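*Asks:* here you go, sequence then predicted model.
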Amino acid sequence: MATTLLLGQTLSFDDNPFTAGLGAVRHHSTGAILLRDGMIVEVGDASDLRARHVDCTVVDHGDALLIAGFVDSHVHYPQTGIIASWGKRLIDWLETYTFPEEMRFGDADHAQLIAGMYFDFSLANGITSAASFCTIHPESVDAYFTAAQARGMRMIGGKVMMDRNAPEGLRDTAQTGYDQSKALLEKWHGVDRLGYAITPRFAPTSTPAQLQAAGALWAESPTCAMQTHLSEQREEIQWMKELYPDHPDYLSVYEQYGLTGAGAIMGHSIYLTEREITALAATGSGVAHCPTSNTFIGSGLCDVRGLMQRGIPIGLATDVGGGSSFSMLRTMAAAYEVGQLRGDSLHAAELLWLATQGAADTLRIGDKVGNLVAGREADITVLDLSSTPVIAQRAARADDIWGALFPTIMLGDDRAVRQVYVAGRPMMPAKGHQMLPDA
């Protein structure tokens, strides 16, 4: 069995810092992670692990910080090519940029090209798992999972179901949406490290018949995820009310059709009523917080701490391409800024939780990835906490790990990602670490 010892600073969680405070965090300034066959075997002090495990390959990352690989709880990989498109509100943005781009994904070659590009960009930014919307085309799903499988990644995705309020060529039907989703689910769900997500885009682009079909499919395959959008913009909510006039609120539409519960990932969830918050908590439905897209498209400010305090699972998300960055560091910075605008200062530990264990829990893969603990899969991101001169001079003043990490969160980008391990396998060219001979 191949055994590797990674050296560097390590940071992991014993509990949720939103509820348990900084005592929930375990930091080793001279730490080590023992890997074997793609799994984390042990995390602890470097001198102790080196003394007890002498017959292994040692990779020394110096003073870099080793954390769990980032988990992106809500993304649209087909929108990779239209990221940072200028100046639209949600519905205009969909019609002007998103729908024309998604029309191209019936071409398997185009889907494969963009899927490969998306995974390369994500890995370069330390993202090792994600839940992505594909398009209505089965080819887009096959391309996504094929690319993920080739890289050995734990990924979730699904065919968008959309049978109204979309252009010709981007609509399925309640029946074809069900049939194609079921066939893709049976083809990919549970294969290697892949998981399927039943994916109605959002209530305005699905008829009641299609939402009913989506709910039926989820009931038949409850180990899958279910992903959609909820209360992103006020205009969207008004549109939903016009289409579903008999419902008291947005979430009640999904409730009626069996689309809430553990494994449900509600993108955005900004303008929630008290009843909706109570229902999300009661059903165990999760929220994907998308701060860069919420500011870029002008949607609003999600009450992350308030939802967390109600026991709602929350994960951070880039929401590419409405989100304006593939960087989870930039996404954490945006989450901090959104919190500040709400009068709530999120701590670096809380931001990191949202980007790792919190997101993994929201996707129901938190027992597999999202934390550096024994028994988890060895998805690991290595951060250089002095990746630029500006960050380096600020980190040099730090009194503790948080003072050293926070500048990288606020100012960092892909240059801070020194290495990424997927199931224990390095995915990037060697950058700033030293391979030591076997002891």
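*Replies:* Arrived safely, thanks for sending.
*Asks:* hey, let's count contacts and neighbours off CA atoms from now on
*Replies:* Fine.
*Asks:* in the longest helix along the chain, which residues are buried?
*Replies:* Ranked by number of residues, the top helix in the chain under DSSP state H is helix 108-124. In terms of neighbour count (16 or more other C-alpha atoms under 10 Å), helix 108-124 has its buried residues at 108, 111-112, 114-116, 118-124.
*Asks:* what's the answer for stretch 79-91, then?
*Replies:* Neighbour-count burial for stretch 79-91 flags 79-81, 83-85, 88, 90 (criterion: 16+ other C-alpha under 10 Å).
*Asks:* nearest to residue 305 among those?
*Replies:* Closest approach to residue 305 among the buried residues of stretch 79-91 (C-alpha to C-alpha): residue 90, at 24.7 Å.
*Asks:* distance of that closest one from residue 84?
*Replies:* From residue 90 across to residue 84, the span is 13 Å (C-alpha to C-alpha, to the nearest Å).
*Asks:* residue ranges for the helices of the stretch 301-439 of the chain, please.
*Replies:* Counting by DSSP state H, counting those that start in this stretch, the segments of the stretch 301-439 of the chain that form helices are 304-309, 328-341, 348-355, 357-362, 389-395, 401-411.
*Asks:* ok, and which of these has the densest surroundings?
*Replies:* helix 357-362 (a mean of 28; mean count of other C-alpha atoms under 10 Å).
*Asks:* hmm, who's touching that one?
*Replies:* For helix 357-362, the external contacting residues (C-alpha atoms under 8 Å, 6 or more residues apart in numbering) are 71-73, 263, 265, 286-288, 313-317, 353, 366-367, 369-371.
*Asks:* put this next to the previous one:
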Amino acid sequence: MSQQAMPAPEHRLSAVRGRLLWLRHDPFLDDPGTALAEEEDGLILMAGGKIQDVGSHAALVSRLPPGTPVDHHSGKLIVPGFIDLHVHYSQVGIIGAAGHRLLDWLGQTTFPAEMAFVDPAHARAVAAFFCDQLIRHGTTTALVFTTVHPHATDALFEAAMARSMRMVAGKVMMDRNAPASLLDTARMAHDDSLALIDRWDGMGRLHYAITPRFAPTSTPEQLEAAGALRKRFPHLHVHTHLAETLDETAWVRSLFPDRACYLDVYDHYGLVGPRSVFAHGIHLDEGEFRRLFESGAAVAHCPTSNLFLGSGIFRLAAARARNRPVQVGLGTDVGAGTSLSMLATAGEAYKVAQLAGHLLSPAEALYLATLGPARALGLDDRIGRLAPGHDADFVVLNPAATPLLAMRCQQAGSSADLLSALFTLGDDRAIAATYVAGSRMAPS
């Protein structure tokens, strides 16, 4: 069913009461034990889609005028809205389509699904379903691939705006090594993207991302056109794929023999910098990690997709090394990813980190799902925390959503342990409510 906000008057004060948990700082770089900020009986004051104040109920209740609506979430945990740093809305219908590694999967599964988006009605229907599913799973902001069709980007932005969501997306740029019906040209990609930027960037809570699919499907001329857009609009995001598989990386070397490495292809065309997000980054060397750090670019870690396609193990600890910490956030990467749930995705990130020799703390998992992707997007002044002035985007988690989760959470001796249980056992069933710009979203 469609998700619709239950709106309050634009400047009317409202409040949410419950157990609050968010991050003070980056737990990868500072003490994870002190990273979590908590209010056992907390209150969030909201107006105009923004958080006005956050604190204990005892300290803030006197500020509520008589008759102020207060949503009570006793026994629940309220955390910042989840931020999905890499997902394909056009692929939501092929989630779980098994049987291939990346390059075969693209040709046999992904491209056929994306061809259907030539139909604007299909694009609108999938975009509405996708946004509703994000909200159902507690995700309030996402960085999204659309398709090569400009109207598919229109459809996503229209659906996000109708739900007051903060959304970052862009038209896919792809002019080679794909089916003819999905190809544009360097000029078309530039001009279509420019028209979409003019139409949507900065509208409501929408942001445009320059989106070459990945280096093998863009000619040098198209990457040059993408770089020209980034130079003209330096505030825009860049969203693409990087070093997901060894076969792909070898293919890039053969296509761009003059470039030093995969990342250098994008760097050569001016696409590496702040608000540049590269999905996967599994097969990166130290020089590439250092360049990402120095440029302010980020990696979207997509553990369920990497496992599902057998692409490899992302070295999270290496990426976030204290001497040059690359910004990292979690991405579901649906449809290769197997869930839109950031709880489930964080649970898989824990396992992948274990395989790579790093014990992912609950605070670090929360960082990867909230503050980390907010910083990667350059939006941490607006999302990723429970803080005055931030968007009133947050999710209410139910520790008793299933009998097994309830039994486990009853044993939790701390907030960190409670988070650990939710990230290990939780999924969309644990989402009691999602608030977007201060409005509680509910089925119509």
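*Replies:* Yes, it's here. Computed from a prediction, not measured in an experiment: that's the story for all the values here.
*Asks:* superposing both, give me the TM-score.
*Replies:* The TM-score (TM-score structural alignment, normalised by the length of the first structure) is 0.96; 430 aligned residues with a C-alpha RMSD of 1.1 Å.
*Asks:* name the element the residue nearest the centre of the first structure belongs to?
*Replies:* The structure's the first structure has its C-alpha centroid closest to residue 72; by C-alpha atoms, centre = their mean the separation is 1.1 Å. Using DSSP states H and E, residue 72 of the first structure sits within strand 70-76.
*Asks:* which helices and strands does that strand pack with?
*Replies:* Packing partners of strand 70-76 of the first structure (3 or more C-alpha pairs under 8 Å, 6 or more residues apart in numbering; DSSP states H and E): strand 127-133, strand 264-268, strand 314-316, helix 348-355, helix 357-362.
*Asks:* map the residue nearest to the centre of the first structure onto the second structure.
*Replies:* By TM-score structural alignment, residue 72 of the first structure lines up with residue 84 in the second structure.
*Asks:* on that earlier part again, nearest to residue 19 of the first structure, out of the helices of the stretch 301-439 of the first structure?
*Replies:* The closest of these to residue 19 of the first structure is helix 304-309. By C-alpha to C-alpha, the value is 7.7 Å.
*Asks:* helices and strands around the closest one, which ones?
*Replies:* helix 17-20, strand 314-316.
*Asks:* residue 22 of the second structure against residue 82, yeah?
*Replies:* No: checked against C-alpha atoms under 8 Å, the pair residue 22 of the second structure and residue 82 is beyond contact range at 11.4 Å.
*Asks:* on that earlier part again, highest mean neighbour count out of the helices and strands packed on helix 304-309 of the first structure?
*Replies:* Highest mean neighbour count of these: strand 314-316, a mean of 30 (counted as mean count of other C-alpha under 10 Å).
*Asks:* kindly name the residues of the second structure that line up with that one.
*Replies:* Residue span in the second structure matched to strand 314-316 of the first structure, by TM-score structural alignment: 328-330.
*Asks:* give me the residues contacting that stretch.
*Replies:* Contacts for stretch 328-330 of the second structure (C-alpha under 8 Å, 6+ apart): 83-86, 298-302, 319-320, 342, 345-346, 367-370, 372-373, 376.
*Asks:* on that earlier part again, for residue 22 and residue 82 of the second structure, indicate the residue with more neighbours.
*Replies:* residue 82 (32 against 22; other C-alpha atoms under 10 Å).
*Asks:* residue in the second structure matching residue 185 of the first structure?
*Replies:* Looks like residue 185 of the first structure aligns to residue 197 there (TM-score structural alignment).
*Asks:* helix/strand/coil for that match?
*Replies:* helix (DSSP: H, G, I helix; E, B strand; the rest coil).
*Asks:* now residue 84 of the second structure: how far from residue 279 of the second structure?
*Replies:* Here the criterion is C-alpha to C-alpha. By it, residue 84 of the second structure lies 11 Å from residue 279 of the second structure.
*Asks:* which residues does stretch 72-85 of the second structure contact?
*Replies:* 16-22, 138-144, 277, 300, 329-332, 342, 369-370, 373-374, 383-386, 393-399, 434-435.
*Asks:* what comes up buried for that stretch?
*Replies:* 73, 76-85.
*Asks:* list just the nearest of the residues you listed to residue 40 of the second structure.
*Replies:* Checking the buried residues of stretch 72-85 of the second structure one by one against residue 40 of the second structure (C-alpha to C-alpha), the nearest turns out to be residue 77, at 9.2 Å.
*Asks:* surely that closest one is within a strand?
*Replies:* Yes: assessed by three-state DSSP, residue 77 of the second structure belongs to a strand.
*Asks:* any shared contact partners between residue 84 and residue 279 of the second structure?
*Replies:* Common neighbours of residue 84 of the second structure and residue 279 (C-alpha under 8 Å, 6+ apart) are residue 331.
*Asks:* thinking again about what came up before, could you check the distance from the match of residue 72 of the first structure over to residue 330 of the second structure?
*Replies:* For residue 84 of the second structure, the distance to residue 330 of the second structure - C-alpha to C-alpha - is 6 Å.
*Asks:* now swap in residue 74 of the second structure and tell me
*Replies:* 29 Å.
*Asks:* residue 61 of the second structure too?
*Replies:* Distance from residue 61 of the second structure to residue 330 of the second structure, counting by C-alpha to C-alpha: 35 Å.
*Asks:* over to residue 386 of the second structure?
*Replies:* To residue 330 of the second structure, residue 386 of the second structure is 19 Å away according to C-alpha to C-alpha.
*Asks:* repeat that for residue 204 of the second structure.
*Replies:* As judged by C-alpha to C-alpha, residue 204 of the second structure and residue 330 of the second structure stand 24 Å apart.
*Asks:* likewise residue 19 of the second structure?
*Replies:* 24 Å.
*Asks:* and if you look at residue 163 of the second structure?
*Replies:* 23 Å.
*Asks:* and what of residue 102 of the second structure?
*Replies:* Here the distance between residue 102 of the second structure and residue 330 of the second structure works out to 19 Å (C-alpha to C-alpha).
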